[in-house]
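A.B. asks: here's my sequence, what's the structure:
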Amino acid sequence: MPLRPHRPLPLATPAGVEVLTRILTQGPIPRVEIARRTGLSQAAVTKAVAPLIEAGFVTDQAPVPSEDNQLGIGRPVSPLTVVRESVSLIGLKVTPTSLIGVTTDFTAGILTVRHQRLDDTAPERVIDQLADLSKELITSLKLGEAVAGPLVGIGVAVSGDVDAAHGVVRDSPFMGWRDVPVAELMGQRLRLPVVVTNDVRALTVAEHWFGVGVDADSFAVVTIGSGIGCGLYINGEVVSGAYGVSGELGHLPLAPGDLVCTCGRRGCVETVASSDAILARTRETTGRADLDLAGAIKLAHEGDEHAREAFDRAGEVIGAALAAMVNLVGPELVVIAGEGVAEYDLYEERLRRTFAEHAFGAAGDCRLMLRSHTFDDWARGAAATVIRSYVRGEPPLNR
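C.D. replies: The predicted model follows:
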């Protein structure tokens, strides 16, 4: 039986879910505007929002003038907004070397942050450490480090193939995990609902509900770092794929076939374009086995031809992969994010040139936007997935 949030939402109808989603992602927003955007009557909006106001999840802001009458005389309206501190969430990001945890409010605003070093990636050890980190974050809420309401649940973001419906990490090459039931193991330790998702998809949910995707009809988030990931928002939803796998841009076979990827396959984009691949290539061509990534970036900025070649090669493959994705899916915007954007200037020109060469027709009009993200933002994305499940009543937070 699924665990329940400490504070259930009074949402009994799809209309109620739609209204709260609009207030959460687009508020402050007047009732009349919610009606216009959803197609509901103003009476239906009022009926849906009444229990949310009574329970303290939504409130009216101070009246502001409105000019939507024919005489042009402003009449006051009271925009609706969510009560940020009505609930709190925990988001956790897992990497092979560290755990990042945040608490957030109802709008995914970060309240507290904790980082822990990870020395062992064995699943049971990581789950124990995640549980301990969660308890530390829960204590921070209880001690009043930030004004926050009852804890709804915990989100965990992990790279790789994640079965979000069952909370299982099916395959994470970076972590060396296969078929790890993270939600079940975390739930046993904490007795709280746990939502487990692919890390890039979590970042995409955060952008969809609380970032650049709020007003976009379609967009993609491409992350560049130790891996190359892609999250897609198309036709009103973040794409999960029939089997929980979608947007695996880093595993398109666009690189030389003699290069072996961490996933065990050959010719993946990541074999050329990940930060690990760029560093390996720079070490190989310069003969500098002692180089770290910062050193490779420094060499490239100084004009070293071997280091520049590694970044140029990465930019070309990423540009081709972006063009393939845009040609297939047709998003209006691609957000380029992740820890690898620190060296974006080293391959931006080659990336954009290759993208322009391969984008078909009007697909070339797709905007490429750089957006810096920290690991705290990845953890925030995990919290955002809990918010979405909480509002929609999805497992494991079904009402």
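A.B. asks: for the rest of this, base every contact and every neighbour count on C-alpha atoms.
C.D. replies: Fine.
A.B. asks: which outside residues touch the helix or strand harbouring residue 353?
C.D. replies: Using DSSP states H and E, residue 353 maps to helix 344-358. Contacts with helix 344-358, where a contact means CA atoms under 8 Å, 6 or more residues apart in numbering, come from 300-301, 308, 311-312, 314-320, 322-324, 364.
A.B. asks: residue 103: which element?
C.D. replies: Here residue 103 is assigned to strand 98-104, by DSSP H and E.
A.B. asks: helices and strands around that strand, which ones?
C.D. replies: strand 88-94, strand 110-117, helix 123-142, helix 375-392 (3 or more CA pairs under 8 Å, 6 or more residues apart in numbering; DSSP states H and E).
A.B. asks: packing partners for the first one?
C.D. replies: On a contact count with 3+ CA pairs under 8 Å, 6+ apart, strand 88-94 meets strand 98-104, helix 123-142, strand 151-158, helix 375-392.
A.B. asks: swap in 10 Å and give it another go.
C.D. replies: strand 98-104, strand 110-117, helix 123-142, strand 151-158, strand 194-198, helix 199-210, helix 375-392 (3 or more CA pairs under 10 Å, 6 or more residues apart in numbering; DSSP states H and E).
A.B. asks: so which of those gets nearest residue 22?
C.D. replies: helix 199-210 (9.4 Å; CA to CA).
A.B. asks: please give the structure of this sequence too, so both can be compared:
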Amino acid sequence: MSVQIGSKAEEALRVLHGASPAAVDIFTSILTHGPLSRTDVARATGLSQAAVTKSVAPMIAAGLVIDHDEAPRGGPRGRPANPIKVDPDALVVLGIKVNPTEIIGVATDLTSHLLVSAHQPTVPAFDAVVDGIAEIAERLSALLGDRADRLAGVGVSVSGDVDTRAGVVRESALLGWSNADLGSALKQRLGVPVLIENDVRALTIAEHWFGVGVGTNSFAIVTIGSGIGCGLHVNGEVVEGAFGVAGEVGHLPLTSERFICTCGRRGCVEAVASTGAIVRAVADASDAPVLSIADAVQRAHEGDAAAVEVFDRAGTVIGTAIATVANLTGPELVVITGEAVSEYDLYDARLRTAFEAHAFGAAANCRILLRPHAFEDWARGAAAAALRSIVRRRYLAA
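C.D. replies: As a prediction, the model looks like this:
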């Protein structure tokens, strides 16, 4: 079995690829805020209602958009409002998250609703990951059944410094990669457009279009786990950076230089606040074996003074990093997520104290919200990032 563009997706993709920038804005507005009347779409995009009607017509014909002909019940008499929305079944996108020991894949519809998922173990060697991605993409395609006819593309997310334009993972400490041309390798293996994206930025894109970012002008996502990441959504757009690097709070030098980070630098936030750093610090201070973050959490919950100090230090540096983000970008909301939020209670107080101590002026009004994510959510982020690139016709290798 091979992965390929679905025959039922081709007409929808042709319409999207031929759309004008104004039509792309119209479709994006309907996708992320629909159902909307044409009047609402015109108001949201700053275009005339006639321009909206003209742009929407080919989308309706291609099955991307559904037009409701009925007028709202109890509404004023006259011309029906004709609300329009996307057809979720029009396109399917695959999202794949690469971890050092596991690959997680999902398929979503056009509205980012999860359809099927699959997991498989891996090792971080580049060739093994390429093989694993190809295999899990084929498994997802098989699980989709007839829906595979609507497949439009694949998004792959990895940790580290990712050049999305070139499809190159410039540096990933967790995977041990440097200048890995993942996009070209997958281009040779898969017959569909592929996007390579940083995992935290992909998660932020998903929240921008389908989560907390809907109706929010500016927000940030801080991920806590094997790495400390940050995705930024500022003034209505996800920040990508001129060179593809933005929001790397895990590598802000906010702690003592005696702490060495996995990136090789000293004093990084990750050097004291990542799960690996916490486990090592608790193990160094303990006579009993500390082999996992669960062991470290247990010792802290039992009142072990050294373990409590390690989590206090982590909470303080993360809170300082969040205050730095708030001071620089002024988000309405910071969402804390990641695989390490299960021990959030151990550093919540220190985190908030450090944030309040360093947030300047009105930046302190930023709300801090805890929101656990499963690894399927990370893969869903990769799918959302690919969908955004399909709509905007950017950065896809095919």
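A.B. asks: what range does the strand holding residue 103 of structure 1 cover in structure 2?
C.D. replies: Counting by TM-score structural alignment, strand 98-104 of structure 1 lines up with residues 102-108 of structure 2.
A.B. asks: by how much does that stretch deviate from structure 1 on average?
C.D. replies: Compared with structure 1 after the fit, stretch 102-108 of structure 2 shows a mean deviation of 0.5 Å (mean CA distance after the TM-score superposition for structure 1).
A.B. asks: measure the nearest residue to residue 355 of structure 1 once chain neighbours are set aside to residue 260 of structure 1 for me?
C.D. replies: Counting by CA to CA, 6 or more residues apart in numbering, residue 319 is the residue found nearest to residue 355 of structure 1 once chain neighbours are left out, at 4.5 Å. Noted for residue 319 of structure 1: a distance of 20 Å to residue 260 of structure 1, by CA to CA, to the nearest Å.
A.B. asks: and residue 20 of structure 1, by the same measure?
C.D. replies: Here the criterion is CA to CA. By it, residue 20 of structure 1 lies 47 Å from residue 260 of structure 1.
A.B. asks: those two - which one has more neighbours?
C.D. replies: residue 20 (26 against 16; other CA atoms under 10 Å).
A.B. asks: where does that one sit: helix, strand or coil?
C.D. replies: What DSSP: H, G, I helix; E, B strand; the rest coil gives for residue 20 of structure 1 is helix.
A.B. asks: hang on, the earlier thing: nearest to residue 167 of structure 1 among the contacts of helix 344-358 of structure 1?
C.D. replies: Nearest to residue 167 of structure 1 among the contacts of helix 344-358 of structure 1, with distances taken as CA to CA, is residue 322, at 29.3 Å.
A.B. asks: for that closest one, which non-adjacent residue is spatially closest?
C.D. replies: Using CA to CA, 6+ apart, the nearest residue to residue 322 of structure 1 is residue 355, at 6.5 Å.
A.B. asks: residue 33 of structure 1 versus that neighbour, what's the distance?
C.D. replies: Residue 355 of structure 1 sits 39 Å away from residue 33 of structure 1, going by CA to CA.
A.B. asks: also residue 205 of structure 1?
C.D. replies: The gap separating residue 205 of structure 1 from residue 33 of structure 1 is 24 Å, by CA to CA.
A.B. asks: ditto for residue 90 of structure 1
C.D. replies: Relative to residue 33 of structure 1, and taking CA to CA, residue 90 of structure 1 is found at 31 Å.
A.B. asks: equivalent analysis for residue 229 of structure 1, please.
C.D. replies: 36 Å.
A.B. asks: for those two, indicate the residue with more neighbours.
C.D. replies: Per other CA under 10 Å, whichever of residue 229 of structure 1 and residue 33 has more neighbours is residue 229, with 26 against 14.
A.B. asks: center of structure 1, which residue is that?
C.D. replies: Closest residue to the average C-alpha location of structure 1: residue 203 at 0.8 Å, with CA atoms, centre = their mean.
A.B. asks: wait, what's in contact with that one?
C.D. replies: Neighbouring residues of residue 203 of structure 1 by CA atoms under 10 Å, 6 or more residues apart in numbering: 157, 197, 211, 221-223, 230-231, 337-338, 373, 377-385.
A.B. asks: cool, and residue 217 of structure 1?
C.D. replies: Residues in contact with residue 217 of structure 1 (CA under 10 Å, 6+ apart) are 208, 233, 234, 235, 236, 237, 331, 332, 333.
A.B. asks: tell me what angle the helix ranked longest in structure 1 forms with helix 344-358.
C.D. replies: What stands out as the longest helix in structure 1, according to DSSP state H, is helix 305-329. Using axes from the mean of the first three to the mean of the last three CA atoms, to 10 degrees, the inter-axis angle of helix 305-329 of structure 1 relative to helix 344-358 is 50 degrees.
A.B. asks: post-alignment, whatever helix or strand comes next after helix 305-329 of structure 1 versus structure 2, mean distance?
C.D. replies: For helix 305-329 of structure 1, the following helix or strand on the C-terminal side (DSSP H and E) is strand 333-337. In the superposition against structure 2, strand 333-337 of structure 1 averages 0.9 Å from its aligned positions (mean CA distance after the TM-score superposition for structure 1).
A.B. asks: so strand 333-337 of structure 1 corresponds to what in structure 2?
C.D. replies: With TM-score structural alignment as the criterion, strand 333-337 of structure 1 aligns to 333-337.
A.B. asks: list the buried ones in the helix or strand hosting residue 66 of structure 2?
C.D. replies: Assigning secondary structure by DSSP H and E places residue 66 of structure 2 in strand 65-67. Using 16 or more other CA atoms under 10 Å as the test for burial, strand 65-67 of structure 2 gives 65, 66, 67.
A.B. asks: of those residues, closest to residue 215 of structure 2?
C.D. replies: Checking those against residue 215 of structure 2 with CA to CA, the nearest one is residue 65 at 21.3 Å.
A.B. asks: what residue of structure 1 matches up with that closest one?
C.D. replies: Matched by TM-score structural alignment, residue 65 of structure 2 corresponds to residue 58 in structure 1.
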